[in-house]
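Trainee: Everything below, folded, please.
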Amino acid sequence: MTIKEIADDNLQPKSFEWTDESQLMIDNTLKQYPVGRQASAVIPLLNIAQRQNSNWLPIKAIELIADTLDMPRIRVLEVATFYTMFNLIPVGKWFLQPCTTTPCWLRGSHEVMSCIKDKLGLFEDYATTSDGQFTLLEVECLGVCANAPVLQINDNVYEDLNYDLTAKLIQNLKNGERPKYGSMSNRQGSMPKDGPTSLISLKKSDGVPAWWAKKKPAAKG
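Mentor: Next up is the predicted model:
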């Protein structure tokens, strides 16, 4: 569970309405739930609202979601404050979420954190650079432990990072470039860093592995 800061009143918009695109997504989402069970769609609607509003949720959006789903506003706020994927204060264009759980820590997540601090001057959760480009949030497991350490930026996860690769990634983002996500060391999938160690002699013949093609058919009983 997280303890989240809510944006000050001067940052809160006076109103929040669904765009036509958001409304269409909401209509399609609600069709997936039985009548009277629309409150179960609270997480999808929080996601839609956050994407509509530059990756954060103002209180007016919380209220609109509650009205849309016919549920108490406090219930919507409870969900929004529980999950780290929802932001209740404005964040930068590039939302940096480094994982520092044990597998990433053992593989050098401290280098990723040090680079973010050195290159961007960000030292604590939800700190944002003065130009509004980058926001930091240290998170728990992102589920890519085999390719640790990893850093999620907006919707994408960058893997196999170290100090220098993180610095290069940040510079690319500063230059307006969005590098291809995945392994930053050009590793394919989750294979060992020195290359595959199994099935390396497997050859295919007409789409069938060679060892299978040579296999004798089972005797008929």
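
Trainee: CA only for contacts and neighbour counts going forward, please
Mentor: OK.

Trainee: Tell me how many other residues crowd the closest residue to Lys119 other than its chain neighbours.
Mentor: Once flanking residues are discounted, Lys119 sits nearest to Ala167: 7.1 Å by Cα to Cα, 6 or more residues apart in numbering. For Ala167, the neighbour count with other Cα atoms under 10 Å is 19.

Trainee: So which residue is smack in the middle of this structure?
Mentor: The centroid of the chain falls nearest to Asp155 when counting by Cα atoms, centre = their mean (4.2 Å).

Trainee: Can you tell me how far Leu45 is from Ala213?
Mentor: Leu45 is 51 Å from Ala213, where distance means Cα to Cα, to the nearest Å.

Trainee: Those two: which is more packed in?
Mentor: Between Leu45 and Ala213, Leu45 has the larger neighbour count (other Cα under 10 Å), namely 26 against 13.

Trainee: ok, residues contacting the helix or strand the more buried one falls within?
Mentor: According to DSSP states H and E, Leu45 maps onto helix 42-52. Applying Cα atoms under 8 Å, 6 or more residues apart in numbering, the external contacts of helix 42-52 come out as 18-19, 22, 25-26, 29, 56-57, 61-62, 65, 69, 76, 79-80, 86-87.

Trainee: hmm, 6 Å instead?
Mentor: The contact list for helix 42-52 (Cα atoms under 6 Å, 6 or more residues apart in numbering) reads 56-57.

Trainee: One more sequence to fold, the one below, so I can look at both together:
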Amino acid sequence: MLSRISLPQPNIEDGSPNPRFHSLDLTIRQNRNRQDALIEVLHRAQEQFGYLEKDVLTYIARELKLPLSRVYGVATFYHLFSIQPKCKHTCSICLGTACYTKGGQALLDILTKELHLKAGERSPNGKVFLRVERCIGNCGVAPAAIYDGHVSRQQSPEDVLAMVKGWMEEP
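Mentor: Just a heads-up that it's a prediction; the model follows:
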């Protein structure tokens, strides 16, 4: 039998229950601890905590009686989930076949070379997160970059560099 783990959870500093975990527990109970409710529980956790830190994933795994590897696998498979704190801005570079053949890799390369920003990482100042997408399904606008959720068509390395550099220099 799995025992409850000790997390920065049930109580906050003054000893009162942590309302974010309470809401997560309600979602788990509403789904009768069903393992097939994992995605819904992950959505609630991200809504409550802002991102899915390891302690939260461990808690969910224990409560749903699932292997941590499965919970982590689902959390990292779907792009809507984040296992890192959110940054103010997100830049996604599409490297699907059409974008790649029309220069998508050059978009990524200039950010790495000029700003030392690597895919899957946050900028040193925590303002920008850089992602790579395997295909955004909009091949007619290749090479594409997504800035804070908005698709920008036919981007040049200079376009991407200017946008991301501007974000990094914001106060």
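
Trainee: average gap between the helix holding Leu45 of the first structure and the second structure?
Mentor: Compared with the second structure after the fit, helix 42-52 of the first structure shows a mean deviation of 2.9 Å (mean Cα distance after the TM-score superposition for the first structure).

Trainee: Could you list the buried residues of stretch 158-169 of the first structure?
Mentor: The neighbour-count check on stretch 158-169 of the first structure (16 or more other Cα atoms under 10 Å) flags 158-163, 165-167, 169 as buried.

Trainee: Could you tell me where it falls in the second structure?
Mentor: Matched against the second structure by TM-score structural alignment, stretch 158-169 of the first structure falls on residues 152-163.

Trainee: quick one, helices of the second structure?
Mentor: Applying DSSP state H to the second structure gives helices spanning 19-30, 38-49, 54-64, 68-77, 97-101, 104-115, 157-168.

Trainee: how far off helix 104-115 does the last one point, in degrees?
Mentor: This means helix 157-168 of the second structure. On the basis of axes from the mean of the first three to the mean of the last three Cα atoms, to 10 degrees, helix 157-168 of the second structure is oriented at 40 degrees to helix 104-115.

Trainee: next one: the first one
Mentor: Computed with the same axes, to 10 degrees, the direction of helix 19-30 of the second structure lies at 150 degrees from that of helix 104-115.

Trainee: same check, this time on the second one
Mentor: Using the same axes, to 10 degrees, one finds that helix 38-49 of the second structure and helix 104-115 are set 30 degrees apart in direction.

Trainee: one step back: ok, of the buried residues of stretch 158-169 of the first structure, which one's closest to Gly143 of the first structure?
Mentor: Glu159 (11.1 Å; Cα to Cα).

Trainee: got the contact list for the closest one?
Mentor: Glu159 of the first structure touches 147, 150, 182-184, counting by Cα under 6 Å, 6+ apart.

Trainee: re the thing from before, make JSON lines from the helices of the second structure and add distance to Gly126 of the second structure to it.
Mentor: Listed next are the helices of the second structure as JSON lines, based on distance: least, Cα to Cα, whole Å:
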{"stretch": "helix 19-30", "distance to Gly126 of the second structure": "24"}
{"stretch": "helix 38-49", "distance to Gly126 of the second structure": "18"}
{"stretch": "helix 54-64", "distance to Gly126 of the second structure": "19"}
{"stretch": "helix 68-77", "distance to Gly126 of the second structure": "20"}
{"stretch": "helix 97-101", "distance to Gly126 of the second structure": "27"}
{"stretch": "helix 104-115", "distance to Gly126 of the second structure": "13"}
{"stretch": "helix 157-168", "distance to Gly126 of the second structure": "9"}
